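1. Show me the folded form of this:
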Amino acid sequence: MAIKKLNIILFIAEIVLVIITVLVYYLANPINSSKVVYIPKGPINKIISYLEDKSFSLSGIDSYIVRFIGKPQSGWIDIGQKKLSRGDFLYKLTTAKAPLIEITLIPGETTTLFLKEVAEKLGLSYEKLKNEFFIQSPFKEGVILPETYHIPKGIDEKHLIYYLVNNSLKRHKEIANKIFGRYEQDKWFGKYITIASIIQKEAANEKEMPLISSVIYNRLKKGMPLQMDGALNYGDYSHTKITRKRIQSDLTRFNTYKFKGLPPYPVCNVSLSAIKAAVFPAKTEYLYFVKSGKKRHKFSKTYKNHINNIKSVKK
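-> You can find the predicted model right below:
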């Protein structure tokens, strides 16, 4: 009887030894990673599935291993190297946090100038950021939502753009669904965000935004060119003063003095207030406005009144 028990114990010990050997070998296998990894909030299975979707060679087995190590942290994780053992990678998911740098996109800024600022602040390549943005973003402008982002040191251009674009597109979808109950991406950006971007460039304050929006809609309805300087503040021209020479020389469809209708896509990144104004314009008959010099505009229904407003402003 004692010999039988001993044999059972030895058999179990052999099985345990085999399992430990396989596990050690499994954990020693190399895994490819980026230097920093974004981990969403949620249960371990969801986190592992998320990483699988991002091309990390993980499986359900790793979910069980992580449970013994600890709970994965959410947010940015500082992996520190691109190739390491599976065991080290899983351990770092539960222990490493990446140091963060704040970058702020202000409403009305163009993606071009924002990416230049980001490149300088994070020590990244502007050209790589720009190329990745054009690859990953469905539109050339207006996709990234203005706010303060906390970005980890060591992130590369591809992962940074993915984070900015992916999170912003989710927010755009949420906003559209809240307003309309549906999200039609082409119409959302081609119409509402494009109008919002002109409003963002033209309005002196948030209170004026629905009024500027009404002028845009009224002019479009009458088939009039928008004739708005803000549409020419695209790309590198974000802060350029619009002159008569610039209006005469710019041959793009952003020149709403030469071309009727909306620009081909948004001219800048926009705030929620500008989006709401683009969707819900004020009910007016205004067709014109001029800067009054008091951080606001004077609006008018007729060209005659508009000229009078211009004269009064110049006094």
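2. Please count neighbours and contacts with C-alpha atoms only from this point.
-> Will do.
3. Which SSE is immediately downstream of the longest helix along the chain?
-> Counting residues, the longest helix found in the chain (DSSP state H) is helix 2-28. Helices and strands here follow DSSP states H and E; after helix 2-28, the next one along the chain is strand 30-32.
4. and whichever helix or strand comes after that next one, how far from the chain's centre?
-> Later in the chain than strand 30-32, the nearest helix or strand by DSSP H and E is strand 36-39. Computed by CA atoms, centre = their mean, to the nearest Å, the chain-centroid distance of strand 36-39 equals 17 Å.
5. Which secondary structure elements does strand 36-39 sit against?
-> Applying 3 or more CA pairs under 8 Å, 6 or more residues apart in numbering; DSSP states H and E, we find strand 36-39 packed against strand 75-78.
6. by contact count, what packs against the strand it packs on?
-> Using 3+ CA pairs under 8 Å, 6+ apart: strand 75-78 touches strand 36-39, helix 86-95.
7. Alongside the first, I'd like the structure of this one:
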Amino acid sequence: MKKNKLINLLILIAFISILGIKVSSDIKSPFKVKDGNFKFSVNEGDTLFNVVSKLKEKELIKNEFLFKVYIKNNNLNTNIKPGEYYLNSDTSIRNFVEMLNKGSKESTLLKVTIPEGYDIKQIAKLMEEKGIISSEEFINSCKKYKTPNYIKSSSKVKYALEGYLFPDTYEFNKNVTGKEIIDKMLNQFQLVVRNIEKESNKKIDDMQKIITIASIIEKEARVDEDRAKISSVIYNRLDKNMMLQVDATVLYALEEHKNKLTYDDLKIKSPYNTYVTNSLPPGPICSPGVESIKAALFPEKTNYVFYVLEDDKKHFFTNNYNDFLKAKERYKNINK
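-> Okay, the predicted model is just below:
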């Protein structure tokens, strides 16, 4: 009996010793890198634990649980910097974390500013021009992306994400994926919307309607003071069952940008063409900025149903058709 207990004790000690050696090994050499160095990227907004999980998905980490426990138990700095890094089989957990703390000498962040009023095709083209991602890959990523719950899905829209990729300045690594770009832009959109709701103490119940109206305002307004007035015209015309007759919606339907529309253009059969339908387009026609979203949410109280550009910036507003025609004739040279 005593002999059996001694054997069991020795087995237990041996097991603990082997386990200890294994744990120590996984701490000192936690990565499964076969040959040379492995290059990986940390994107703007990535967390340390998010990076660890990504490496685990690539089957480069031996023990993800131990890796994260070691970081927490040793109170390692979890603030990391974006960039491109290298690791090898000799990189320890501590060295790995410290490397990400200091930042990469090969940081290759690419900056891009998305102007307010850009649609997905324009955003895709700009992304390609900045060397971030090809236009085709970005558009395909938009098509494949799982539509968030706050966006109404419709077979009539060209792109489900149109209008929700918030226009702002972003920084991306050169090998960023389309999904990662979209994630970041949608996160920024949600942040902006939450801030607007918080500041105004008003919740946006119909996101699709508000962002669609905001996108039209973004395309039409030249100055901020006109945005709420243009918003009022849109709501007033919808209430009166009038067609919106907004040129920007026709251009979106045509999928081209031209200075002047023809009568044939105005007849194009499309749910986006507000010259042939008395409702809003099925979805946004571009990415609106903060001021346009606010204007869509809080239209000015007017009886205006017409407006025309009176100079290179401001619009003339009226509820009288004859006054509108006179103003249109008066200012027609502006729109040439």
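8. quick one on the thing from earlier: so which of the helices and strands packed on strand 75-78 of structure 1 comes closest to residue 53 of structure 1?
-> strand 36-39 (12.2 Å; CA to CA).
9. By how much does the closest one deviate from structure 2 on average?
-> On the superposed models, the aligned residues of structure 2 are on average 3.6 Å from strand 36-39 of structure 1, with distances taken as mean CA distance after the TM-score superposition for structure 1.
10. Any buried residues in the next helix or strand after that strand, and which?
-> The first helix or strand that comes after strand 36-39 of structure 1 along the chain, using DSSP H and E, is helix 44-53. Neighbour counts over helix 44-53 of structure 1 (16 or more other CA atoms under 10 Å) mark 44-45, 47-48, 50-51 as buried.
11. same check, this time on stretch 193-210 of structure 1
-> For stretch 193-210 of structure 1, by 16+ other CA under 10 Å, it's 193-204, 208-210.
12. got it, and stretch 309-329 of structure 2?
-> Neighbour-count burial for stretch 309-329 of structure 2, counted by 16+ other CA under 10 Å, picks out 309-310, 314-318, 324, 327-328.
13. And for that stretch, what's in contact with it?
-> By CA atoms under 8 Å, 6 or more residues apart in numbering, the surrounding residues in contact with stretch 309-329 of structure 2 are 221-223, 226, 229, 303-308, 331, 334-335.
14. One more: stretch 200-217 of structure 2?
-> Here stretch 200-217 of structure 2 has contacts from 117, 150-152, 163-164, 197, 227, 230-231, 234, 246, 248-249, 280-288, 292-297, using CA under 8 Å, 6+ apart.
15. Tell me where structure 2 has strands.
-> Ranges of strands in structure 2, per DSSP state E, are 38-42, 83-87, 109-113, 169-173, 306-309, 315-318.
16. Out of these, which gets nearest to residue 240 of structure 2?
-> Proximity to residue 240 of structure 2 (CA to CA) singles out strand 306-309 among the strands of structure 2, at 12.5 Å.
17. Pull up the aligned stretch in structure 1 for the closest one.
-> Aligning strand 306-309 of structure 2 against structure 1 (TM-score structural alignment) gives residues 288-291.
18. for stretch 285-298 of structure 2, how far is the first residue from the last?
-> End-to-end distance of stretch 285-298 of structure 2 (CA to CA, to the nearest Å): 20 Å.
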